[in-house]
Structures are given as structure tokens and as C-alpha cells.
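Chemist: 3D, please:
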Amino acid sequence: MFKLVTWNIQSGRSPDGKTDLDRIIACLDRFCSFDVLCVQEVSSGYAPGLDDQFAMLRQRLPGYTGISAIACDTVSPQGPAAMRRRFGIMMFSRHPVLHALRHSLPWPAEPDVMSMPRAALELTVAAPGGLLRVASVHLEVFSQRQRMAQVERLRELHREASLHARCAPAPGHGPFAAPPRAMPALLAGDFNMLPGSPEHQRLLAPFGDGVQPWRDCWQLAQPGRRHAPTVGLHDQNPDATAPFTFDYVFASADLAGRVRRVRVDASEQGSDHQALLVELE
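Modeler: Below you'll find the model as predicted:
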């Protein structure tokens, strides 16, 4: 089985307000042994503390190739003048990573809405069942307009990668040598959208040009069942809303028959989000 886990670790901050990356790793160890891990909200130079969580996670996950995509990169108002604040996503693979691409996602101007730059990270992994394209994302939370624009960009990127995977690469050397991009694909992360929302429906829409559409892995593995919530299960605020779903894994349609299991780690409290596991045969 190929196992992928996605988790918004919220910079290691748990519902009790404490920041502890070691607790994040302990939660993952109890959850499962994974082939690929996608984590969102990794930070460096932000309070509390100024820790470089990108480096810390690499140290805590030996045996994995760790690759990052920085969405926010700014001068820090704290600490040394040369220090920068960084915020983004990471992916870890126990299998060879043949290709890595970092994509900036749209950030339409909305002066009255709090928002931040967003990014997607795409890897081509030499998985045991063949080449696999895996992407991780963290979409905008406060702006539906921005989130929809980011969904459209994810669709464009999937189409582009699929067309690259179809055609024979042109000969080239050095950076012009064509890197592999696999047709079968997984798309994972914190999408900040509800099941059945316009953004969710748009992401799953057909392409009409032979490109394999995205399928929701939860719906593939547990058809007819309501999505298990991934946010707010352990919220200690008495005024909190009921738990809901923001975290997903999507599979290209050519992988749909290989999706065997989807599970939310509902017991752990390392973050306000819960880790989500997808298993492929």
C-alpha cells in the first residue's frame, strides 16, 4: 500500500495554544507509517519564538526527502536585521523525488479582506507502483473570490502536467533536459472549502479535452457517507462552531480504482486540524 498523509500543523500550535513540533511528530508516529507527507502552515521567524520549522522538520524526519515551497517571505521586525520570516508548505517522501515544482497561486487584490500569498508544491515521485505526481496546497480562507481563482489555477496546472505527461520529451541537456511528470496524480492539503461548495464542485468538474478529472478520495472510498470533519474536533472555545471539513485528498480519475482507504486521525490534538490518510493499492 502507498500511504499519503496531509496535515495542516498550524506551525505546531495545538488547541491548547502550545507550540511543540515534537508533539506533531509523535502524533504522526502513532497515526501511521507514510510514504509521502504533506504539511501546511510551516513557519520560520514568526512568534512564538523564531524557530526555523522547515529545518526542524527535516531533522525530525530522517530517511525522507523534505522539500519546501515558501508562500510568504518578508523581513522580520524581530530579531537580527537580516532575519526573514517565511511561511509555507512542505512535502516529505521516502521514495526518490525526480522532479519538484513550486507554483505561486493567484492573489487577487481585495483591500478589505485579510489574506496572504499562497503556493502549491508539486513532486514527481518514483513510487513502488510507478511514477506518481503529488501536489500539496493551502488555499485562502477568508476570500471565496481568491479561493476560486486558486482552484482555477490548480486546474490549469493539472492540465499542463497531464499534457506534458502525454507527449514524448524533446531532447535537451542540463536544465533543458525534460524532467518526468506523471499522469496519475494526487492533490492534497487544506483547501479551506466545504464539501459541495462551489469551489469543491469546480475542482471536480470535467476538463472536456481528455484530461483526467479530479475525484474526491473520501467519496471514492466511502461513497454516500458524509465527509468526516477535519477542523475543530478539539476546539476548547465554548463559542466554537461544530467541527467541519477543510482538508482533502483528490485523485486523478485514472487512480480512482486504486484508492482503498481514507481515514481522519480524530483522536490527536497536535493542531486545530486533523491529519488525513489516503491509501492506494
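Chemist: make it CA atoms for all contacts and neighbour counts henceforth
Modeler: Fine.
Chemist: next secondary structure element downstream of the lengthiest helix in the chain?
Modeler: For the chain, the helix with the greatest residue count under DSSP state H is helix 144-166. Beyond helix 144-166 on the C-terminal side, the first helix or strand identified by DSSP states H and E is strand 185-190.
Chemist: show residues contacting that following strand.
Modeler: 6-8, 38-40, 132-139, 246-252, 255 (CA atoms under 8 Å, 6 or more residues apart in numbering).
Chemist: strands - which of those residues land there?
Modeler: 6-8, 38-40, 132-138, 247-252 (DSSP state E).
Chemist: spit out the contact partners of the closest residue to residue 123 other than its chain neighbours.
Modeler: Counting by CA to CA, 6 or more residues apart in numbering, the nearest residue to residue 123 once its immediate chain neighbours are dropped is residue 100, at 4.5 Å. Contacts for residue 100 (CA under 8 Å, 6+ apart) come out as 121, 122, 123, 124.
Chemist: in TSV, list these along with secondary structure.
Modeler: Formatted as TSV, these follow (DSSP: H, G, I helix; E, B strand; the rest coil):
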residue	secondary structure
121	strand
122	strand
123	strand
124	strand
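Chemist: just the residues you listed now: which is nearest residue 232?
Modeler: Nearest to residue 232 among the contacts of residue 100: residue 121, at 25.7 Å, using CA to CA.
Chemist: name the nearest residue to that closest one, sequence neighbours excluded.
Modeler: Of all residues not flanking residue 121 in the chain, residue 102 sits nearest, at 4.8 Å (CA to CA, 6+ apart).
Chemist: quick one on the thing from earlier: could you give the angle of the longest helix of the chain to strand 247-252?
Modeler: 30 degrees (axes from the mean of the first three to the mean of the last three CA atoms, to 10 degrees).
Chemist: could I get the buried residue list for helix 144-166?
Modeler: 146-155, 158-159, 161-162, 164-165 (16 or more other CA atoms under 10 Å).
Chemist: next, the second sequence, to be compared with the first:
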Amino acid sequence: MRRVGMLLLVMVSFLFGAPAGATPAPPPVTLRVLSYNIHTGIGTDGVLDLARTAAAIRGTGADVVALQEVDVHWAARSDFRDQARDLADMLGMRAFFAPIYDLDPLTPGAPRRRYGVAVLSRFPVLHTENHEITRLSTQDPDPAPRPMPGFAEAVVLVRGVPVHVYSTHLDYRPDPTVREMQVADMLRIMSDDRGPRLLLGDFNAPHEAPALAPLWTVLTDAAPGGGTYPAQAPTTAIDFVTVSDEVRVRSASVPETLASDHRPVLAELSVPR
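Modeler: Below you'll find the model as predicted:
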């Protein structure tokens, strides 16, 4: 009789929901994320203005931001400033910077010159890693594809939920060969992780590009429905927020701003606990 009673309880739960007194499943958490190629803080007017970049980010209300084209003591174009730290300070966020290039300073005793991608977060960051993917260097006179750093991963604790956030900047050249390698590398790295995963960045190719096709077998494009480049009058969407299967996209948009030569992509997500 006890077994019959248990079977009846399972059937009732299946048909009518959990029995009275059962603990309901916790609600999902809401997360606002932004992907933004900041063009080292230089706007469409050719003026360096990192405060303007910060204002553009602040206006979106984003909790987590994936940045591309970030200078850290890199060159005169950005006043040799640490842009990742400066933006984090202006926004009251935590920063993880992942250099693609890490070069000797121009003058002895100066900080190393670095350029790459970053993740900013309002939430605690549990773990960070700068992964290698295939790249064709812009700093070598005779480059060949090889593993290089600059694929950023930050595990962000969003109201008790660990979320893997990746920031990437894929190859810009018309030949898609290196991008195809980079997509394969990123998918391999991401496959080692479990739970909610968000891949954000400048892919330098539109959604329908064959080089990106493998991404859509495991990730969903937030698909805001607007172009991101060039910022003045976008003709193509090459900047992305993409999510793993368990994450739901509640809304997505392309905020209008001329603080960079790209427009950012903003998405509001629902992440299960």
C-alpha cells in the first residue's frame, strides 16, 4: 500500500504541481550584460574621451560588461593610461583585463604596454583566466597563426549563481580562416565549463557568416535586431551577446552612442538558480 501511495503522490504532483507545503523552485535571477568595442575610448569624432565611454556604459544600467580594444599603458593615443582600471573606477565596478599583447615599455621603468579585452562586473568575481586562442599577430612583421592570449573568462557570482562570462575579439581580416580556428578554440575552452555561460564580443563577422556557424549549435544569439558598425550609420551587426541553453534572453537592443566606432549590444537575461 505504501508503494501505491507514493505512486499516487508522484502522479498528483505531475498533474497538478507540487503538493502543499513543498518548497517552490527559486526564481531565476535577472542580469543585464553589455558587449562593447570601445575603440580605446576614441569616439566617431576622433577624440579620446574615456569619461564619455563610461557615461555610455553607465546609461545602459549593465551589471556585467565585456570590453574590446582596451589600452593599458599602451600608447599616446590613450595617454598611456590603464583604461580597464579607469573605467572600473568611474563605474564603481570590478575589472579583469586580459591582454592580447604584452610588450616592453617605450622608456625604462615605465609600465608594460598592454592591449586586449576586459570584463567589468558589479558582482563579485570568483575566478578569472586569460585563455589562448589562435591569432594572427598585428605586431609581428611576418605573422603566422599561433596560440595567443586575449580570450577573457570571468566567473561572476550573480546573486548566488556562478555565471561564466567570456569577452572575445575575433580576427578582422576578410579571409575567415583564423576566425574559424578561433571559434573552434573558444568552443573547446567553453566546453570545459558547466552552468550558465555568456560569450560576448566583437566577432568581426555577421551572424550568417559560415565561420560562426558552429557557435549557433551550442549558443543562442540575443539578436537585438540592429547594426553595430559603423556607429554613425550601422550597416552590419558584428558585435554579439550569446548565451548557453539554460539562459533566457528577455530583451536585447543596440544603444545609440558615438563614444566609439562601434555601438554596444545590451541584453537582459534570465539565469536559473
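Chemist: picking up where we left off before, mind checking what the residue nearest to residue 123 of structure 1 lines up with in structure 2?
Modeler: Using TM-score structural alignment, the equivalent of residue 100 of structure 1 in structure 2 is residue 128.
Chemist: likewise residue 72 of structure 1?
Modeler: With TM-score structural alignment as the matching criterion, the partner of residue 72 of structure 1 in structure 2 is residue 101.
Chemist: look up how far residue 272 of structure 1 lies from the counterpart of residue 229 of structure 2 in structure 1.
Modeler: Aligned counterpart of residue 229 of structure 2 in structure 1: residue 231 (TM-score structural alignment). For residue 231 of structure 1, the distance to residue 272 of structure 1 (CA to CA, to the nearest Å) stands at 6 Å.
Chemist: so which bit of structure 1 is stretch 197-209 of structure 2 matched to?
Modeler: Taking TM-score structural alignment, stretch 197-209 of structure 2 hits residues 185-197 over in structure 1.
Chemist: tell me which residues of the matching stretch are tucked away?
Modeler: For stretch 185-197 of structure 1, using 16+ other CA under 10 Å, the buried residues are 185, 186, 187, 188, 189, 190, 191, 192, 193, 194, 195.
Chemist: so which residue is smack in the middle of structure 2?
Modeler: residue 200 (2.8 Å; CA atoms, centre = their mean).
Chemist: and that one, how far from residue 2 of structure 2?
Modeler: Taking CA to CA as the measure, residue 200 of structure 2 falls 52 Å from residue 2 of structure 2.
Chemist: ditto for residue 156 of structure 2
Modeler: 46 Å.
Chemist: more neighbours, the two?
Modeler: Neighbour comparison, residue 156 of structure 2 and residue 2: the larger count goes to residue 156, with 23 against 7 (by other CA atoms under 10 Å).
Chemist: looking at structure 1, name the residue matched to the more buried one.
Modeler: Under TM-score structural alignment, residue 156 of structure 2 pairs with residue 125 in structure 1.
Chemist: Three-state assignment for that match, please.
Modeler: strand.
Chemist: nearest spatial neighbour of it, chain-adjacent residues omitted?
Modeler: Spatially, and ignoring its direct neighbours in sequence, residue 125 of structure 1 is nearest to residue 97 (4.6 Å; CA to CA, 6+ apart).
Chemist: and residue 276 of structure 1, by the same measure?
Modeler: residue 264 (4.6 Å).
Chemist: rewinding a little: neighbours around the residue nearest to residue 125 of structure 1, how many?
Modeler: Residue 97 of structure 1 has 20 nearby residues by other CA under 10 Å.
Chemist: residue contacts, it?
Modeler: 65, 123, 124, 125, 126.
Chemist: could you redo the last one with a cut-off of 10 Å?
Modeler: Neighbouring residues of residue 97 of structure 1 by CA atoms under 10 Å, 6 or more residues apart in numbering: 64, 65, 66, 67, 123, 124, 125, 126, 127, 131, 132, 133.
Chemist: give me the buried subset of those residues.
Modeler: By 16+ other CA under 10 Å, the contacts of residue 97 of structure 1 give 64, 66, 67, 123, 124, 125, 126, 127, 131, 132, 133 as buried.
Chemist: just the closest of those to residue 216 of structure 1, please.
Modeler: For these, the minimum distance to residue 216 of structure 1 (CA to CA) is 16.1 Å, reached by residue 133.
Chemist: ok, the closest one to residue 91 of structure 1 distance?
Modeler: The value you get for residue 133 of structure 1 to residue 91 of structure 1, if CA to CA is used, is 12 Å.
Chemist: with residue 221 of structure 1 instead?
Modeler: In this view, residue 221 of structure 1 and residue 91 of structure 1 are 24 Å apart by CA to CA.
Chemist: next: residue 279 of structure 1.
Modeler: Residue 279 of structure 1 is 17 Å from residue 91 of structure 1, where distance means CA to CA.
Chemist: these two: who's more crowded?
Modeler: With neighbours defined as other CA under 10 Å, residue 279 of structure 1 and residue 91 compare such that residue 91 has more, 24 against 19.
Chemist: look up the closest residue to the more buried one, ignoring the ones flanking it.
Modeler: residue 38 (4.6 Å).
Chemist: what does the one you found align to in structure 2?
Modeler: If you follow residue 38 of structure 1 across to structure 2 using TM-score structural alignment, you land on residue 66.
Chemist: got the contact list for residue 110 of structure 1?
Modeler: Shown in contact with residue 110 of structure 1 (CA under 10 Å, 6+ apart): 143, 145, 146.
Chemist: and the second one, what's its match in structure 2?
Modeler: Spelled out, it's residue 145 of structure 1. Aligned partner of residue 145 of structure 1 by TM-score structural alignment: residue 177.
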